[in-house]
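Asker: Provided below are the primary sequence and the corresponding predicted coordinates.
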Amino acid sequence: MSRAFVKEGDGTLDPLPDLPQSPHPNYVTPRGLAALQTRLRNLQTSLIALKSRPERLDKLPEAACERDIRYFESRLRSAILIDPATLPLSEVAFGLAITVADDHGQQTTYQITGEDEADARLHRIAPQSPLARALIGAQVGDEVIWRKPSGPVSLEIVQISHSNQ
């Protein structure tokens, strides 16, 4: 093989492309802000450990960690803190807990949180989700339509409260 086509490297790795950032405002609850800060600190600690390895031939883990650090630094810079404890309970808003009842009387409580904090298993939903868009601005007693892929679901707002999580 001709040496003209072999890239001789110096052992460095080009930075990995940045992770995509959401085009939406980065609203965060105090819990969500603390979680972002913790994730960034953990990544910074991991990077130190990766760079102190005696054998560092594989630089990909370091590059991935540096990419993730850039992502979380950006998320923290763009964070818009909203403390739900200061919000009135007159209508559904970011950070509040909303208890809804479906047509069968089954009640579920959701909390509208930041994108990084959203977790369907914990009923934490992002403000851009179809359910959150249906709920925001509604008041107790209102009926909203949640447009799910399986078809629309009617929900009645039963309670609006401050989340105790």
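Answerer: Perfect, I can see it now. Numbering: from 1, shown residues only.
Asker: use CA for all of it now, contacts and neighbours both
Answerer: Noted.
Asker: helix or strand right after the lengthiest helix in the chain?
Answerer: In the chain, taking DSSP state H as the definition, the longest helix is helix 30-51. The C-terminal neighbour of helix 30-51 among helices and strands, as given by DSSP states H and E, is helix 60-77.
Asker: another one to put next to it:
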Amino acid sequence: MAEIRTRLGRELEELANEMMLGRLAGRAAGGEPEEADCDRAVHRRIGLLGQLIAGLETAEAGTLWDDRAGYGSTVFLRDLDSGQETFCTLVAGGAADEEPGRVPLGSPLGRALLGCRAGDEPVVRTRAGPRRLRVFAVHTLPRSLGMTGGGPPDAA
């Protein structure tokens, strides 16, 4: 996990520097730049990277894979009953920590998605009854950082 923490920290630093340089360039061009969609996307990515780095301390090593949904994975799925398609990123924490687009591993949805691969059809138990889902794609944290190798990353 040490290598993952280092790579996430590097990406976080690069994004923060890119955003600061963009703002300085905007000021040099004659004013305070308005917050654009791109700027908001960078803010969201910085927030997610910070949350992923912080969550590495509490994430179980057994929930971080490069071949199926685990900690830090982005999962693309469809609700088979409603037809709604969405994506979410699996993060540390419980159901009370949910933010849009981020699903804590301790939540019912997080537990249902943990270990899923493309093509899997997990069922989530909710107060309103079971929700049937289909996983279309899984982008794992190790793969998004360029770390592949068939097994879990180092647990250091």
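Answerer: The structure has been received and is ready for your questions. All figures in this text were calculated on a predicted structure; none of them were measured in a lab.
Asker: Let me see the TM-score of these two.
Answerer: Scored against TM-score structural alignment, normalised by the length of structure 2, the superposed chains reach a TM-score of 0.46; 88 aligned residues with a CA RMSD of 3.4 Å.
Asker: before we move on, back to that, compute the inter-axis angle for the longest helix of structure 1 and helix 60-77.
Answerer: Relative orientation of helix 30-51 of structure 1 and helix 60-77, computed by axes from the mean of the first three to the mean of the last three CA atoms, to 10 degrees: 150 degrees.
Asker: What helices and strands are in contact with helix 30-51 of structure 1?
Answerer: Applying 3 or more CA pairs under 8 Å, 6 or more residues apart in numbering; DSSP states H and E, we find helix 30-51 of structure 1 packed against helix 60-77, strand 79-81.
Asker: Now with 7 Å, please.
Answerer: helix 60-77 (3 or more CA pairs under 7 Å, 6 or more residues apart in numbering; DSSP states H and E).
Asker: List the buried residues for the helix it packs on?
Answerer: Using 16 or more other CA atoms under 10 Å as the test for burial, helix 60-77 of structure 1 gives 62-69, 71-73, 75-76.
Asker: secondary structure class for Ala137 of structure 2?
Answerer: Ala137 of structure 2 carries the three-state label strand when classified by DSSP: H, G, I helix; E, B strand; the rest coil.
Asker: from memory Val28 of structure 1 sits against Leu81, does it?
Answerer: Yes - under the criterion of CA atoms under 7 Å, Val28 of structure 1 makes contact with Leu81 at 5.0 Å.
Asker: who's more crowded, those two?
Answerer: Taking other CA atoms under 10 Å, Val28 of structure 1 and Leu81 do not tie; Val28 has more neighbours (28 against 16).
Asker: Break down structure 2 into its strands, ranges please.
Answerer: Under the criterion DSSP state E, structure 2 contains strands at 74-79, 85-91, 102-104, 123-126, 129-139.
Asker: Endpoint to endpoint, stretch 26-40 of structure 2 covers what distance?
Answerer: 16 Å (CA to CA, to the nearest Å).
Asker: Could you do stretch 111-124 of structure 2 as well?
Answerer: One end of stretch 111-124 of structure 2 sits 8 Å from the other (CA to CA).
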